[in-house]
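1. Here you go, sequence then predicted model.
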Amino acid sequence: MQPVILYITAATPEEAASIGRTLVEERLAACANILGGITAFYRWEGAVQQGAETALIVKTRVGLVEPATERIKALHGSTCPCVVALPVQGGNPDFLDWIAAETESRASQQGPGDRQGPSDQQGTP
């Protein structure tokens, strides 16, 4: 199991909470943390914009990035939501095992791309 962190931004804390709770309830993620009070500067439609955002940090597995992204897009109010997957290179093995366990039933519904093969069972998850 290759763990992944999804970084997502939302317009409001309520939108972030709805997305985070849904991902965890549907086992697309093991955990979602909400970080409020973010000021964002970005270029949109030819002009630099400034706005308030709420960020989510979501712990999942690589095989669930695509379905999680599609679910986020369906729940998100933006036409182009920020959803970025960041690979996890290591960490507390017990915590990484917990991510695997909490997303296992959903991952078993996915294709074989996220399942460990014999060569994947050694080294860092």
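-> Looks like it arrived, so ask away.

2. make it CA atoms for all contacts and neighbour counts henceforth
-> Noted.

3. Can you name the residues that contact the residue nearest to A11 when sequence neighbours are not counted?
-> Of all residues not flanking A11 in the chain, E53 sits nearest, at 5.0 Å (Cα to Cα, 6 or more residues apart in numbering). Residues in contact with E53, defined by Cα atoms under 8 Å, 6 or more residues apart in numbering, are 9-12, 36-40.

4. Now the buried members of the residues you listed.
-> When the contacts of E53 are checked for burial by 16 or more other Cα atoms under 10 Å, the buried set is 9-12, 36.

5. Dump these into a markdown table; add distance to G63 as well.
-> Shown next, in a markdown table, are the buried ones among the contacts of E53 (distance: Cα to Cα, whole Å):
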| residue | distance to G63 |
| --- | --- |
| T9 | 21 |
| A10 | 23 |
| A11 | 27 |
| T12 | 28 |
| G36 | 28 |
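
6. For this protein, which segments count as strands?
-> Remark: strands assigned in the chain by DSSP state E are 3-10, 31-44, 47-61, 83-87.

7. In TSV: these, plus distance to L96.
-> Listed next are these as TSV, based on distance: least, Cα to Cα, whole Å:
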stretch	distance to L96
strand 3-10	7
strand 31-44	12
strand 47-61	9
strand 83-87	12
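
8. and those, which is most packed in?
-> Compared across the strands of the chain, strand 3-10 shows the largest average neighbour count, a mean of 22 (mean count of other Cα atoms under 10 Å).

9. putting a second one here so we can go through both:
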Amino acid sequence: MTDRDDALRVLFVTAPPDVAADLGRRLVKERLVACANVLPGARSFYWWEGKVCDDAEAVLWMETTARRLADAAARLRELHPYSVPKIVAFDPWFVGKDYLAWARTETDPAAPTSA
């Protein structure tokens, strides 16, 4: 494992308000992400099947490591109710050393998954 594998990644996902918390909680419990924040009250406009949609959504902001990113994204695709979920990852410019160390520990696949 390299430092690059353990770099922090931020996942940005939108979901229906009634399922966003469950998605975040599940990924935290499975140690795919270290933290999940649910930001309710988003309003999304987008094209879908030939028409412009206007829907209420929640935003999920989650942190993971580069080595866990693909697994987290795959699990989100499995659990997400949308056929084409928005799953976007960012590479932050700065992450505090203490927070990065904590995120690495909490996303370690060898860590216990029951609390």
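-> Alright, I've got the coordinates. Note that this is a predicted model, so its numbers are computed, not measured.

10. what's the TM-score here?
-> Remark: TM-score between the superposed chains equals 0.86 [TM-score structural alignment, normalised by the length of the second structure]; 106 aligned residues with a Cα RMSD of 1.4 Å.

11. Tell me how far the residue nearest to A11 of the first structure lies from L28 of the first structure.
-> 23 Å (Cα to Cα, to the nearest Å).

12. Also E104 of the first structure?
-> Distance, E104 of the first structure to L28 of the first structure, by Cα to Cα: 9 Å.

13. Specify which residue of those two has the higher count of neighbours.
-> Taking neighbours as other Cα atoms under 10 Å, E104 of the first structure and L28 compare with L28 leading, 28 against 19.

14. Quick one: the residues in the first structure that stretch 20-40 of the second structure pairs up with.
-> Aligning stretch 20-40 of the second structure against the first structure (TM-score structural alignment) gives residues 16-36.

15. Report the contact partners of D71 of the second structure.
-> For D71 of the second structure, the contacting residues are L32, by Cα under 8 Å, 6+ apart.

16. so how far is T65 of the second structure from it?
-> Remark: distance between D71 of the second structure and T65 of the second structure (Cα to Cα) = 10 Å.

17. Identify, by residue count, the longest helix of the first structure.
-> helix 93-107 (DSSP state H).

18. Mind giving me the packing neighbours of that one?
-> Judged by 3 or more Cα pairs under 8 Å, 6 or more residues apart in numbering; DSSP states H and E, the packing partners of helix 93-107 of the first structure are strand 3-10, strand 47-61.

19. The same query, at a cut-off of 7 Å, please.
-> On a contact count with 3 or more Cα pairs under 7 Å, 6 or more residues apart in numbering; DSSP states H and E, helix 93-107 of the first structure meets strand 47-61.

20. Just tell me the aligned range of the strand it packs on in the second structure.
-> Using TM-score structural alignment, strand 47-61 of the first structure corresponds to residues 51-65 of the second structure.

21. mean distance, the matching stretch to its aligned residues in the first structure?
-> Once fitted to the first structure, stretch 51-65 of the second structure is off its aligned match by 0.7 Å on average (mean Cα distance after the TM-score superposition for the first structure).

22. Now find how far off-centre that stretch is within its chain.
-> Computed by Cα atoms, centre = their mean, to the nearest Å, the chain-centroid distance of stretch 51-65 of the second structure equals 10 Å.

23. that older thread, closest to L75 of the first structure out of the strands of the first structure?
-> strand 3-10 (10.3 Å; Cα to Cα).

24. what's in contact with that closest one?
-> With Cα atoms under 7 Å, 6 or more residues apart in numbering as the test, strand 3-10 of the first structure has contacts from 16, 53-62, 82-88, 96.
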